[in-house]
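Undergrad: Structure for the following, please:
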Amino acid sequence: MTVPESTYRVQLRPEFTFDDAAEIVGYLRDLGVGALYASPVLDATPGSTHGYDVVDPTRARPELGGEEARQALSARLKEAGLGLVVDIVPNHMSVEVPKANRWWWDVLKHGRDAGHAAFFDIDWDRGPLLLPVLGDDDAVAELTVEGDELVYYDHRFPIAPGTAGGTPQEVHERQHYRLVGWRRGNAELGYRRFFDITNLAAVRVEDPTVFAETHGEVLRWVADGDVTGLRVDHPDGLADPGGYFRRLRENAPNAWIVAEKILHPGEPLPQSWPVDGTTGYDALREIAGVFVDPAGEPGFTALATELGVKTGYHRVEAEARRLVTDRILVAEVRRIAALLPDVDPNAARAAVAETMIAFPVYRSYLPEGTAHWTAAIDGARRARPDLADALAALDAAVRGTPRGELATRIQQTSGMVVAKGTEDTTFYRYTRFAALNEVGGNPDRFGLGVEEFHRLAAEREAGHPAAMTTLTTHDTKRSEDTRARMAVLAEVPGEFADAVRRWTAKRGIDEPSLNLLAWQTLVSTWPIEPSRLRDYLDKAAKEAKLRTSWTDHDEAFEADVAAWPEDVMGDAELAADIEAFVRRIDGPGYVNSLGQKLVQLTAPGVPDVYQGTELWDFSLVDPDNRRPVDYAARRAVLARITAGELPDVDASGAAKLLVVHKALKLRQEHPALFRGYRPLRAEGAAADHVLAYTRSADLVVAVTRLPVGLAAGGGWRGTVLPLPDGVWTDVLTGRDATPDVATLFERYPVALLVRGDA
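TA: Below is the predicted model:
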C-alpha cells in the first residue's frame, strides 16, 4: 500500500492549475513532503473555485489544463518521488448550469425515461422535477424560447422532444420539470441534495453502474500509478458508506484511502470500512485541545453570560438543529416521514425530526453501531413524550429493516441535520470561546488534558496509524495559527474580559454572540485587512441566523456589521488598545503554533500541511483560506534554512517553516523512527507545561504548552525531561540535548530529538 509519510494540500482552481502545481513540486520535495494532496480535479461548474461541484466525472477539468496537464503533473511528481492524493466527491454533482452536466441535461430532457434517470436520487412519484431557480413563481412569465431551450435570463433548460410550440409558458408546462420560485426548494424539492444546496444533486453511487461511471476515470489513474491515494468527501451522505468503501477498496486495493468522517469524542470509525482512517478532524480536536487551559472556562462563561451570549451548549445546539429540520430540510423530512404510512403524517414528520435532532453523532450505520440509533430514539422520547407511538413505529420500522429505504434515508439525513445545525449554525451562535468551535470540535469541553492526549494518540497508533492528521483544511473555521493565538486567551480570561468590556462600550456589535466572536477573531488575526474581516463577519452573521441569514436579510444590521471593521480600525485610540493587547498574546501564540505543529507532524498518523501554512497563516473560514499562496517567499525562506540559518521566533514565521521542514525531512528519510508511541513525562515544578513522547526508542518529541502560565509561575524552575540513555541531538538546532528543560528549550520552545546516529 502506498501510504505517504506526509501530504501537502493544494487548492486547484482556474487561477492555480495543474501546471502551477507542477511548478511547486520541486519546492515540496525540498520541504520534505511525501505526496501532493489536491482538491477535486474532475470537471466542475465553470469558474468553480473549489471543484466540489463536479459536472463530469469522466474527465480531468479543462479549466485546470485538462488531461494533458494532469499527466504532466503526474510525471513531475513521479520524477520527484512524490505521490498524488486526489479528493473525490461521490455524494453529489453540480446542476447549477444544467448544460454543463450532460447527465442532468438528459434527465431534464427525457424525464424518468432518461438513460441517466437512475443516476440521481429523485422522487419521481412527486410529479415533474421542481427546479427552484426563479425569483418567484410568477417569474414563469419571463421565460423565453431559444431554439430547443427554455431560457430564464442566464439559465437554460432543454425542451423535450415533441413538446415545442405555443407560448414559452405552454412549452414549460409540457416539460418533465417545473421552474419554480427559489424559496420553494427547502420544502418541496423532489431530489436529494447536498445539505441545503439545491445546485448539488445527490448521486446514487450505491448502484454498481453509477459507481462505475462516476469512478471509472479516477480509478484508471490509480491503476496507472498516477494517483496513489484517495480522499473521499462526505461519505455520511451515501446510502451505504460501508458498501461504498468496500467497492472502492476492491477497485483500488493498493491506494491509501482516507474518509472525511467527523468523529465525535469517543466515537470509533466503523470497523467495516476498509479505509486507512479519517481525514483528521479528530486529531485536530485533540492536538488543539491540549494547548487550551481548562482554567479559563469560568472566566469565559462569565463574560459570555454578562454580554448576553447563551452558554447552555446543548440547548443552543438543539435549537439550531430544530431550525434546520423545521425550516431548511423540510423536503427531506417529509420524504422520510412518508415512508411511515400507518402513522399520522404530522406525528411522523415530528418523530423523524426529533430523532435526527437527538443524534449524538453525525449518523449511525445500521445494523452496525446500533447504540447511536438507540441514543437518538431515547433522546427524542425525552424531548417529545407525546410522540411515543410515532417514535416506537419509527424505531420498529428502522430496526426491522436496517437496510431498507426508511433506515437509509433517515441515516443519510441525520448527518445533514447535525452538520447544518451544529457546524454551520451552533458554532456561530455559541461563541463563548471560539477556538473550540471547529469541525469535529466539542465546544462545551474546555481543553484536553495531557494524559488523555497520550491515551488517544496511542489508540490512533494502534488502530489507524495511517490515518490523516490535520490542523488546517479548506473546511476549518479558522487556520491553525489563528486558533493557536486564540487559545492563549484561555490563559488570560480576566484581561481579555476587561478588554472586551472596554471595546464593546466603544464599538460593540448589536448582537451579543457576533460581538464576542468578532473581538476574539480580531485579536487572533491582527493585523487583518478590514475587507477580510468584513466578509468573515458577514458570513458568520448569516450562518448564525439570529439577526440575518442567507435568505432573509436584515439590510440595516448587515450594513452595521460591514462597517464595523473599518470603524474599529479607524478609531486610533481603540486600535492602539487592541494592538497593545495583541502584543501581549502574540508571543505565546507563536509558542502554541510551533508546539501544535510539531505534535501534528510527529504524532501517530500521516500529517497534512495545508497550503501556505508552513509559514504563519492567520486565515479564517473559506473562502478566506483559499487565498493565493506566495511560494516564492517560502522558497526563499527554505533556502536560508537549508543553508543553516536558525531563524528567530518572530512575525516572519520562518521558525515555523524550520519546524515543518526538519520534521518532514526526518519522516521522509527515516520513517522507521516514527513507529510506536509512548508518553514521556517531565518532572519538576513546571512539568505540566511539557508535552512529550517517544515514537521509537530513538525519537523523542517535546513541546511547551500553556506558556503564559509558565512565565507567570517563574519559568521552568529546574524541570527535567528524563531522556533514555544515550547522546541525543535536537534535529531543529543540531545541538546536543540535555534533560534540563530550560536548556532544551533555550533556542526554540519545541524539540525534536534523535539518539546517536539514528
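Undergrad: CA atoms for contacts and neighbours, from now on please.
TA: Fine.
Undergrad: So what's the gap between stretch 467-487 and the chain middle?
TA: In terms of CA atoms, centre = their mean, to the nearest Å, the centre of stretch 467-487 is found 9 Å from the chain centre.
Undergrad: Between the two ends of that stretch, how far is it?
TA: Start to finish, the residues bounding stretch 467-487 are 25 Å apart (CA to CA, to the nearest Å).
Undergrad: Can you list the buried residues in it?
TA: 467-474, 476-487 (16 or more other CA atoms under 10 Å).
Undergrad: Please pick out the residue of the protein most distant from its centre.
TA: Most distant residue from the mean C-alpha position of the chain: residue 166, 49.5 Å away (CA atoms, centre = their mean).
Undergrad: To compare with the earlier structure, here is another sequence to fold:
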Amino acid sequence: MASHTPTSVYRLQVGPGFTLTDAAATVDYLHRLGVGAAYLSPILTAAPGSTHGYDVVDPTEVSPPLGGEPARRELAATLSGHGMGLVVDIVPNHMSVAVPAANPWWWDVLRHGPQSPYARFFDIDFEAGPLLVPVLADDGDGGAAALAELSLDGEQLAYHEHRFPLAPGTRHSGDDADAVHQRQHYRLVSWRRGTAELNYRRFFDISDLAAVRVEDPEVFAATHAEILRWADAGELTGLRVDHPDGLTDPGGYVRRLRAAFDGWIVVEKILGAEEALPASWPVDGTTGYDALREVCGVFIDPAGEQPLTRLAAAMGTDPDFERVEADSRAEVAETTLVAEVRRIAALLPDIPAERARPAVAALLAVFPVYRSYLPEGMSWWQQAVCEASRRAPDYVDVLAAIDHRVHAEPAGDLARRIQQTSGMVVAKGTEDTAFYRHTRFIALNEVGGAPERFGLDVAGFHERAALREAAWPHSMTTLSTHDTKRSEDVRARLAVLSEIPEDFGAAVRRWTGRCGIEEPALNLLAWQTLVGVWPISEPRLRGYLEKAAKESGLRTSWTDPDPRFEEHVRSWPERVLDDADLSADVAAFVARIRDAGWSNALGQKLVQLTEPGIPDVYQGSELWELSLVDPDNRRPVDFTVREALLERLEHGWRPDVDVSGAAKLHVIRQALHLRASRPLTGYRPLTPVGPAAEHALAFARGERWEVVTIATRLPLGLAASGGWRDTAVPLPAGSGGWSDLLTGRALAPTQEYEPTLAFLGEVLDRYPVALLVRR
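TA: Next comes the predicted model:
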C-alpha cells in the first residue's frame, strides 16, 4: 500500500450543526475504533445556510460557519497527533449561484458580463444573449407579473429577497427598475425557463448550481489553490472528487489534479455492471458504489425474483425495469433537461431544430453507461447510437450525422456536450425517476445499482473482488453514503424478503386492502420502506414519501404538484401507524425477519471491511442505522452512546447480536484494527463444502493467506434447511493455528501444512460472521 493511502476512512457530514471543531472532538473515538482517516464532506465556503457543503460559493476559504481556517488547522493537528489522515470531498464541477452576493465570482460576472475576468470561469454562452437568471414567480404568465415587482436598491436590482448587481453607469436619474433591468448583462426570467432555455450549464436540473470550467488551467488553479495549500503543508491525505462526469474532460482533469497532488484520489464515478474505470486515469479508484452493488447483491436470494415480479405486476406496477428506465430517461431528456438538449441541437446548425432535438434526446436516453469517455469509450458510444437508431427510426439520418461528426472530432464541442449531458440524463432518469417507479424490490434500487439483475451469485462476487484487487486495490468500498437511497442496514433487512417473497406478497396484499396508497408503485415502495425501517416516526416516513412521490413524477412532481394526491400521501403514515391492528401486523412481520436482517448486516459489513479496497464507514453506521435518502441520512449522530459501547468492547466485552447494535460495532472495530495492523493483499476465494455450502461466503487475504472472512448468506433458508450440519470451509494450509478475532476462540489444530476445516456450526455459533487469523 502506498504511504499516502489510508487503511480505512470514516465519513463525517460537517455542517452548521456539526462543525470542524465537533469533528476534532470525535478523533479520539475514531482512532480507538481503528479508523485510518477522517473523511469530510466539503468544507469550503458554501451558500448561506447550506447543510451539506456541495453548493460552494468561495473555493478560496474554509467555511466560516464550520469554524474557518483555525478549526481546520485544529482538526488537522488532532488527526496528525493520533497518526490519522484527512480526506476531503471537493466539488470541481459547479458552484452555487442561489445567492449571487455570496459568490464573488458570479456577482462580478452579473455586473460586468463577458468583460468580467471571471466570465471564463463559468460555462456560459454569452453569444446567445444576456445571461438568463430563472428566479421570477410564474403563475402561467411567463413571469410577466413578477417583472412589475422589480425595484432598485442603491446599485442593486431587487426582487423580493433576491439582489443582483447593476453594471457600472446603467442607472440614470428617473429610470424605473424595468428600464435599468434591460441594460444589464443578465435577464431575470421565469423559474420555469430554467428547464427550457438556460444559456449556462448547470448541475443536473438545478439552476442554482452553475458549472465551472476547470479544464481552463487558470480556473483550475483558482479553484484548487486552497486545498493544494493544505496538501503542501502535509495536512491532506486524500481527495474525493465529486461528479467527474460533468466535467468537460474528466481524464484531463484528474491528470492535472494528480500532477498537483500525490495523495489518495478517488472519484465519484458510477460504474455500470460491466464497466471499468478508464485505465488512463491516474486515480486510486472510485468512491465505491460498484462494491456496494456487489456486496449487497450477494446477500440476495435469486429465487425471489419471479415471485416478487409477479407481486409487482399484480399490484399494478410495471415489473420490467428496462422499460421503466427507458421511459423515464426519455421523459427527462424531453422535459427536465430540455435546455441541455436544445443547446446540443444548436451545435447542428445544418439540421432543422425539429429534427435535431428529438434525435439528440433519443441518443441521450439510451447510453448503457453514464458517460462514454471518447475516444476510449467509443464502444459505449456506438452502442448508444445503435440503440437510439433502433428506438427512433425516423431520425436515423440525424443520428448518423451526429455519429460522423463525433468520430471526426471526439474532443469537439458536440461530442463534449453530449458526454456531459448523457450522465445527467442517466442520473435523473434512472436514479431519481425510474428507481421510484420500478418498485418490485427496492433493495436493488441503489446508486450504481442494477435492478434488472436480481443480485449476484457467489462466483460473480469472487470474480469482481479479484478484479478489484488486481486493477484498483486502493479503490474505496462503501455500503452507505450521503447519497444512498437507503442505508446498508435497511437493505440488509430488505434482502431477507427475497427469501420469503410469497409471505411478503401476502402481507402486502393484506395491508394494502386495509390502508393502501392509490398509486401502485408508491404503494409497493411504501410497504417495503415501512418494513425496512420499522420502527419509524410519522414525520420521517412522511418526509420520505413526499419526496418519493415527487421524484417518481407519476401522480405529482416538484414542478407540477397535485395537492389532493400529495395530501393523500402525507396522511398515509398517520393512518397506518394509528391503526393498532395494522401496526401490530407490520411489527409482527418485521420481528420475524429482524434477526436475519441483522445477520445480513453483519455479513455485508465484514465482507466490505475486509475485501479488496479501502473501506468507508458512514457516520453512525457502526450501530444499526435504519436511514432513508437525504436529508434523513444526515441526522445527527450520538457519539456519546457509541463511545460508551466502545469502551466496554475495549475491556473485552463480546456483545450478543441484539437491538443495541453493539455486535456491529464489535465487528467494525476488530476489522479496522486488523487492517491497520497488517496489509491485506491478494484475494483467494474459499469454497465451502457440505450440505449448506451455498449459505456461506468465504475468502482469504494476506501475504500468506493468513486472514479469512466467513459470512452467512440467506439465513432464513439456512435455518429452514436444518442449519450448517457438517458444512465447513477449508482454510489455507500453512504453519500455525487459527483463531477468531470476534469470539477470541482458537480453532482445533490440524497437521502442519494441511488445510484446517472450519466447521461452520462451531465457528458461527456466536456470530453469523467470523474473522479468522492465523496464529
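Undergrad: Could you get me the TM-score between them?
TA: Overlay of the two chains. TM-score (TM-score structural alignment, normalised by the length of structure 1): 0.99; 753 aligned residues with a CA RMSD of 0.7 Å.
Undergrad: Just the ones of the buried residues of stretch 467-487 of structure 1 in strands?
TA: Those of the buried residues of stretch 467-487 of structure 1 mapping onto strands are 468, 469, per DSSP state E.
Undergrad: hang on, the earlier thing: quick check: the residue farthest from the centre of structure 1 vs residue 145 of structure 1, distance?
TA: On the measure of CA to CA, residue 166 of structure 1 and residue 145 of structure 1 end up 10 Å apart.
Undergrad: Ok, residue 496 of structure 1 next?
TA: Distance from residue 496 of structure 1 to residue 145 of structure 1, by CA to CA: 62 Å.
Undergrad: for residue 346 of structure 1, same thing?
TA: In terms of CA to CA, residue 346 of structure 1 sits 41 Å off from residue 145 of structure 1.
Undergrad: Give me the more crowded residue out of those two.
TA: Remark: of residue 346 of structure 1 and residue 145, residue 145 carries more neighbours, 21 against 12, as counted by other CA atoms under 10 Å.
Undergrad: hang on, that one in a strand?
TA: Yes: counting by DSSP: H, G, I helix; E, B strand; the rest coil, residue 145 of structure 1 is found in a strand.
Undergrad: corresponding residue for it in structure 2?
TA: Correspondence of residue 145 of structure 1 to structure 2, assessed by TM-score structural alignment: residue 152.
Undergrad: Next: residue 570 of structure 1.
TA: In structure 2, residue 570 of structure 1 lands on residue 578 (TM-score structural alignment).
Undergrad: what's the burial count for its match?
TA: Using other CA under 10 Å, residue 578 of structure 2 has 12 other residues around it.
Undergrad: what sits against it?
TA: Taking CA atoms under 8 Å, 6 or more residues apart in numbering, we find residue 578 of structure 2 in contact with no residue.
Undergrad: can you rerun that using 10 Å?
TA: 538, 572 (CA atoms under 10 Å, 6 or more residues apart in numbering).
Undergrad: Residue 727 of structure 1 too?
TA: Neighbours of residue 727 of structure 1 in contact, by CA under 10 Å, 6+ apart: 736, 737, 738, 753, 754, 755, 756, 757.
Undergrad: just curious, which of these is nearest to residue 689 of structure 1?
TA: Lowest distance from residue 689 of structure 1 to the contacts of residue 727 of structure 1 (CA to CA) belongs to residue 738, with 17.3 Å.
Undergrad: ranges for the strands of the stretch 201-350 of structure 2?
TA: 202-203, 206-211, 238-241, 264-267, 285-286 (DSSP state E, counting those that start in this stretch).
Undergrad: Can you tell me which of the ones you listed is packed in deepest?
TA: strand 285-286 (a mean of 26; mean count of other CA atoms under 10 Å).
Undergrad: Next, residue 739 of structure 2: secondary structure please.
TA: Residue 739 of structure 2 - assigned by three-state DSSP - is strand.
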